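In: pasting the structure only:
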């Protein structure tokens, strides 16, 4: 650990973690996720943990015997939008003030507005947020659906064909479409080439499951359904509607539903899965209604709290 300094209540601060410390944090996150039914960190944080060049502040809580009891990740990469915070406490060390000590460390360390995610909407996270003056600002729902239930029929619009993503060929065109499809989204619409390529290099990436809808005459990208499969020891495999987007000018023609159905069929028929999940903002009433019409149901909530 470099640039380490004491903060409070056995909490230390670092601007970088070594491989052994990263491994400890990942074990802690897995343990908490198994206990809570929701992983404490999103994909963005997990990717940044492995990137030694990603600007971040790490708060580490340890017991008297050196056991890692809690961790907070402060994403300082975009000062203009504030500091992103994700925090976890080991299930065996809760109700001992560790979470509050980490939260106080966050408040003492960060400058500017704070954006903190509580994955799974845990009651203790909500209580701590209220006590510290955070306001509930955004809710992200995880929806789930069995793939054993009928998917229904949803053909592609006339003049549209489906093909797989081509690495090195479709990157720039996809980023342009993604930015247009998610122009108002606080995270997805801001993806860069680096954001895309780091995911294309992940072990789970499957180009055959990255479906692109294209104009048959011009080859222009009109939409996409990027699927993902979660596989980890001790847990059942589950598919994900990782990202699904449609060119704004192509809205209203049934392309979104056709892409959704095609991706679900791929996960069921080609990957042999029996269940799938996705994430959608509570404020996106149209998307929620679409997914619920095709058999998805609300599974868990992830809440964003803001301060400043």
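Out: Perfect, I can see it now. In this text, all values refer to a predicted model and were calculated from it rather than measured experimentally.

In: C-alpha only now, for contacts and for neighbours.
Out: Fine.

In: ranges for the helices of the stretch 151-300 of the chain?
Out: Secondary structure of the stretch 151-300 of the chain (DSSP state H, counting those that start in this stretch): helices at 171-181, 193-200, 255-265, 285-293.

In: could these go into JSON lines alongside distance to residue 80 and mean neighbour count?
Out: Listed next are those as JSON lines, based on distance: least, CA to CA, whole Å; neighbours: other CA atoms under 10 Å:
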{"stretch": "helix 171-181", "distance to residue 80": "19", "mean neighbour count": "17"}
{"stretch": "helix 193-200", "distance to residue 80": "19", "mean neighbour count": "12"}
{"stretch": "helix 255-265", "distance to residue 80": "33", "mean neighbour count": "22"}
{"stretch": "helix 285-293", "distance to residue 80": "28", "mean neighbour count": "13"}
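
In: then this one, side by side with the first:
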């Protein structure tokens, strides 16, 4: 089984010692719709320190993007500071704050600097998330299912609502030149920015209609990722029947991603980022074909390993991935408390 990243020295301003912290007004807590650039950098340093200490990224990709670029109405960034040091951060997503009829769950994610744990920072962050949620139930993601996160959630009366598995496999056994059988009239071509966005969003919405997050992606969500340094159109494979564009029909896609060293391990690692098949093309073998082509692309990039995420209760998908050489690596848990 792959090993987690080796600890690296934390970055950012030094934190006060436990003794010194007692002489400071315990915690300065604030939440804002959008952090200033210097505050974003401080939070990113906190995230790097937590990743190095825990071997797992403390926030989801979506939360990190919203931290850096802003989010929709109702989103808040929560900071906990001791003196000049940022020791805790939470991202809150609550929808439109003016919609008093909103009964959907609010969502949050939080992280505490490794040098500031066991001082009550996590409880302060969670309490602020609960205040922001108001009358709505609150879901809080715990990445890696670390003991401290489980203790905090259980003490607050939260129950496990969802479990997301990260699975991994090596790429050494992947066929570097697969020639899968495709449905009649279908060809697989790389994504073309500026042309394929709307077609992909339509298929993504249909393929993930029952998925809590993925199925609701907007053009803005896609554009944010196209602007990221890791985006590679050559690894974003689309299955078209007919010519791409207005006259063609997009049936599915396999969007791969490459994590740089230090992001998900000591070495760069590939990801089955989004694999989606239109309902009309499910059961045709297109998913297996796109999977093989995407894995071959990642192997061709010189990578040695690939990861993916799947809902733990999606038994058919987990079983399929296990048959294709993937094994369970880590767990993310969504904790929920009803009000």
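Out: That came in fine, so what should we check first? Keep in mind that what you see is a predicted model, and the values were worked out from it rather than measured.

In: on that earlier part again, reformat the helices of the stretch 151-300 of structure 1 as CSV; add distance to residue 63 of structure 1.
Out: Output for the helices of the stretch 151-300 of structure 1, formatted as CSV (distance: least, CA to CA, whole Å):
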stretch, distance to residue 63 of structure 1
helix 171-181, 45
helix 193-200, 35
helix 255-265, 45
helix 285-293, 43
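
In: right, so of these, which gets closest to residue 163 of structure 1?
Out: Checking these against residue 163 of structure 1 by CA to CA gives helix 255-265 as the closest, at 10.8 Å.

In: and the closest one, which stretch of structure 2?
Out: Under TM-score structural alignment, helix 255-265 of structure 1 corresponds to residues 286-296 of structure 2.

In: what's the offset of the matching stretch from the middle of its chain?
Out: Taking CA atoms, centre = their mean, to the nearest Å, one finds stretch 286-296 of structure 2 lying 22 Å from the centre of the chain it belongs to.

In: ok, average deviation of it from structure 1?
Out: With mean CA distance after the TM-score superposition for structure 1, stretch 286-296 of structure 2 departs from structure 1 by a mean of 0.7 Å once superposed.

In: counterpart of residue 260 of structure 2 in structure 1?
Out: Using TM-score structural alignment as the criterion, residue 260 of structure 2 maps onto residue 231 of structure 1.

In: and that match, how many neighbours?
Out: If you count neighbours by other CA atoms under 10 Å, residue 231 of structure 1 ends up with 12.

In: can you tell me which residues contact it?
Out: Shown in contact with residue 231 of structure 1 (CA atoms under 8 Å, 6 or more residues apart in numbering): 237, 238.

In: re earlier: residue 152 of structure 1: which of the helices of the stretch 151-300 of structure 1 is closest?
Out: Nearest to residue 152 of structure 1, of all the helices of the stretch 151-300 of structure 1, is helix 255-265, at 7.7 Å by CA to CA.

In: for the closest one, packing partners?
Out: strand 210-215, strand 221-230, strand 238-246 (3 or more CA pairs under 8 Å, 6 or more residues apart in numbering; DSSP states H and E).

In: residue 148 of structure 1: which of those is closest?
Out: With CA to CA as the criterion, residue 148 of structure 1 lies closest to strand 238-246 of these, at 12.6 Å.

In: against structure 2, where does that closest one fall?
Out: Mapped onto structure 2 using TM-score structural alignment, strand 238-246 of structure 1 covers residues 269-277.

In: longest single helix anywhere in structure 2?
Out: Counting by DSSP state H, the longest helix found in structure 2 is helix 37-54.

In: and it, how far from structure 1 on average?
Out: After superposition onto structure 1, helix 37-54 of structure 2 sits on average 0.8 Å from its aligned residues (mean CA distance after the TM-score superposition for structure 1).

In: so which bits of that helix are buried?
Out: For helix 37-54 of structure 2, a neighbour-count test (16 or more other CA atoms under 10 Å) marks 40, 42-54 as buried.

In: and what of stretch 224-243 of structure 2?
Out: Using 16+ other CA under 10 Å as the test for burial, stretch 224-243 of structure 2 gives 231, 233, 235, 236, 237, 238, 239, 240, 241.

In: the helices and strands packed on helix 255-265 of structure 1: which one's closest to residue 180 of structure 1?
Out: strand 238-246 (8.5 Å).

In: buried set for the closest one?
Out: Residues 238, 239, 240, 241, 243, 244, 245, 246 are the ones in strand 238-246 of structure 1 that count as buried (16+ other CA under 10 Å).

In: and the angle for that strand with helix 171-181?
Out: 80 degrees (axes from the mean of the first three to the mean of the last three CA atoms, to 10 degrees).

In: so which elements touch strand 238-246 of structure 1?
Out: By 3+ CA pairs under 8 Å, 6+ apart, strand 238-246 of structure 1 packs against helix 171-181, strand 221-230, helix 255-265, strand 275-281.
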